[in-house]
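Novice: For reference, the sequence and a predicted model appear below.
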Amino acid sequence: MKAQLFNYLVKPYSVVVVILIATLLSLQDRNLGYFFGLGVVFFTVWQKKWDWSYVGIGQKLNLKTIINSTWISILFFFVPGIIDTILQYYLGNHDLSSLNDTRGDFGSYAIMMVIMWVFAAFGEEVLFHGYYMQRFAKLFGDTKKVWILSGILIAVYFGISHGYQGLSGIIGVGIGSLFFALLYYKNKSNLLLLVLIHGIYDSIWLTLIYLNIDSVVNEWFQQLLF
């Protein structure tokens, strides 16, 4: 049974079925679709004897990757920060109420930090770019145009999956995903670069929320632009 399921999941077209099932599950609960997709990834990698290169982790973590991820994260904080400010100015603020428990509560902050690194930074990058984006690109020919199209489709899908953040959140996350898609296209064997950037960026904002100064930063961006 495991061998048959594995043989099906490594077929190029299986990614379409996985996304369709994940989407249907997400209509019931957004976490169901995410964990279903991630479960497929882990099952496949497990059957491949933990060959993580299947989802883009073909290089070990090294100093160059750490340095690059740090400066790119800082750049990513300011550029999308400006874009997010414009979106929130016209479309309303992101709904981040799910993180309110971390404000001033170090215990909740520490737990959320671990959850974020495991399920957002690592899990989302492995699923959406290492698996979905790569499998789509290879399904339709593995050309530059196909990779671009795949990145756009996954960015839209990833943005919609963050619908709980409101319209500005959907668009902002989608734009950010396009940036990550470009990075992945340029670094197909080094998904850990994206994992670190994602984790550092989210860590910055989570820390600002914990310190209850995220609104101050948002106001600074607004004063800068408007």
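Specialist: On my side now, so go ahead. Numbers count the residues shown, from 1 in each chain.
Novice: switch to C-alpha atoms for all contacts and neighbour counts from now on
Specialist: Noted.
Novice: And the host helix or strand of Val40, what's buried?
Specialist: Per DSSP states H and E: Val40 is located in helix 30-47. For helix 30-47, the neighbour count (16 or more other CA atoms under 10 Å) marks 30, 32-38, 40-45 as buried.
Novice: Now tell me what touches that helix from outside.
Specialist: Identification of contacts with helix 30-47 by CA atoms under 8 Å, 6 or more residues apart in numbering yields 6, 9-10, 18-19, 21-26, 51-52, 54, 123, 126-127, 131, 161.
Novice: Show me the two of the buried residues of helix 30-47 that sit farthest apart.
Specialist: In terms of CA to CA, the buried residues of helix 30-47 reach their longest pairwise distance at Arg30 and Val45, which sit 23.3 Å apart.
Novice: Show the residue spans covered by the helices in the protein.
Specialist: 2-9, 14-28, 30-47, 63-91, 106-115, 134-139, 144-160, 167-186, 191-210, 214-225 (DSSP state H).
Novice: In TSV, list those along with distance to Ser97.
Specialist: Formatted as TSV, the helices of the chain follow (distance: least, CA to CA, whole Å):
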stretch	distance to Ser97
helix 2-9	37
helix 14-28	20
helix 30-47	16
helix 63-91	15
helix 106-115	14
helix 134-139	33
helix 144-160	18
helix 167-186	12
helix 191-210	10
helix 214-225	12
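Novice: of those helices, which approaches Asn100 most closely?
Specialist: Using CA to CA, the helices of the chain put helix 191-210 closest to Asn100, at 7.7 Å.
Novice: Comparison target below:
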Amino acid sequence: MLASSTDAKKQDVTVNRVQPNNIQTISKSRWFATLGLGSLLFAIALFASHSYPSIFLDLPMSGFTFAYVAPVFLILTLLAVFLSLKLVNYNFSDIGLSFRAFGKEALIGLLVASAWTLLQFFVIIPATGGAERMDIVANLEQLGTDYAGLFAFLLMAILGGGIAEEVFFRGFFLTSLRNSFGNSQVATALAVIITTIVFALLHGYQGWIGILDTAVFGGLSMSLLYLWRKNLTACIVAHGLYDVFAVLILFFYF
């Protein structure tokens, strides 16, 4: 009898990992409204965090300026997601932001980041233009040549790329899209495709090669990793560490 009770509890935990208990009571229209509100608030967060240093502090959008951008972008993005999720009575843990199995999830993220770094900088980038690639040129211009810029970009990689973008695009945007379409396999596929396209286009300043590159790693692979793990830790660590590795390689070797 005790064993059966224990098994039942384990089964309940597994079910709750996949989706919150209230998912069946939320209409598609409510999810669509949540998606719209969150997207609007994220757009405001993106614009406000990236524009205020130049507007109010008269700083160029390069180098150490990103040390101002990173924490503001993170705070405003988390606030946007938090407020939007209230429409469906969700919280951060419902979209996978938790410390459950943190060590295992972080290790998976580390392995993914390491694999992508090796593939990118030893195979893909050398074969597609190397230092002359538009995305490499754009990133180097923003990074600058001093250690203050390096620090700022590392901060942006962790707070902006790793945490803010994964919480919004994987935890919020992908989840909201999928549930707006009905939470079926077709809905999931459509959500992944749309998330990949939107995420890639937001990196349009890196040119077409940067858009394609971002679509494959930051869009498609992170979305599939999120669907596999049903947890944001692996995505946050993978995205954040890959950006950190990329910044260090760009600064010291390009």
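Specialist: Nice, I can see it. Treat the numbers as computed from the prediction; the structure is a model and nothing was measured.
Novice: related to what we said a few turns ago, list only buried entries from the contacts of helix 30-47 of structure 1.
Specialist: Buried members of the contacts of helix 30-47 of structure 1, counted by 16+ other CA under 10 Å: 6, 9, 18-19, 22-23, 25-26, 52, 54, 123, 126-127, 131, 161.
Novice: Closest to Leu193 of structure 1 out of these?
Specialist: If you rank these by distance to Leu193 of structure 1 using CA to CA, Val126 comes first, at 11.4 Å.
Novice: The closest one corresponds to which position in structure 2?
Specialist: Under the alignment defined by TM-score structural alignment, Val126 of structure 1 corresponds to Val167 in structure 2.
Novice: Same question for Ile152 of structure 1.
Specialist: Alignment of Ile152 of structure 1 against structure 2 is given by TM-score structural alignment, with Ile193 as its counterpart.
Novice: okay, now its match: neighbour count?
Specialist: By other CA atoms under 10 Å, 16 other residues sit near Ile193 of structure 2.
Novice: Grab the nearest non-local neighbour of it.
Specialist: Leaving aside its sequence neighbours, Ile193 of structure 2 sits nearest to Leu220 (CA to CA, 6 or more residues apart in numbering; 7.6 Å).
Novice: distance of that neighbour from Phe245 of structure 2?
Specialist: Leu220 of structure 2 is 20 Å from Phe245 of structure 2, where distance means CA to CA, to the nearest Å.
Novice: My read is that Tyr201 of structure 1 contacts Phe77, right?
Specialist: Yes. Using CA atoms under 8 Å, Tyr201 of structure 1 is in contact with Phe77, at 6.4 Å.
Novice: Please identify which of these two sits among more neighbours.
Specialist: Counted by other CA under 10 Å, Tyr201 of structure 1 and Phe77 do not tie: Tyr201 has more neighbours, with 20 against 17.
Novice: The more buried one: what's it in contact with?
Specialist: When the contact criterion is CA under 8 Å, 6+ apart, the partners of Tyr201 of structure 1 are 73-74, 76-77.
Novice: Show me how to select, in ChimeraX, the buried members of those.
Specialist: One line in ChimeraX is enough to select the buried members of those, burial here meaning 16+ other CA under 10 Å:
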select :73,76,77
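Novice: Quick one: which of the contacts of Tyr201 of structure 1 hold up in structure 2? List them.
Specialist: Counting by both residues aligned by TM-score structural alignment, their matches' CA atoms under 8 Å, the members of the contacts of Tyr201 of structure 1 that carry over to structure 2 are 73-74, 76-77.
Novice: Let's have those in TSV, adding distance to Ser215 of structure 1.
Specialist: Rendered in TSV, the data for these read as follows (distance: CA to CA, whole Å):
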residue	distance to Ser215 of structure 1
Ser73	20
Ile74	19
Phe76	18
Phe77	15
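Novice: between the residues you listed, which is closest to Gly141 of structure 1?
Specialist: For Gly141 of structure 1, the nearest member of the kept ones among the contacts of Tyr201 of structure 1 is Phe76. The distance, counting by CA to CA, is 30.5 Å.
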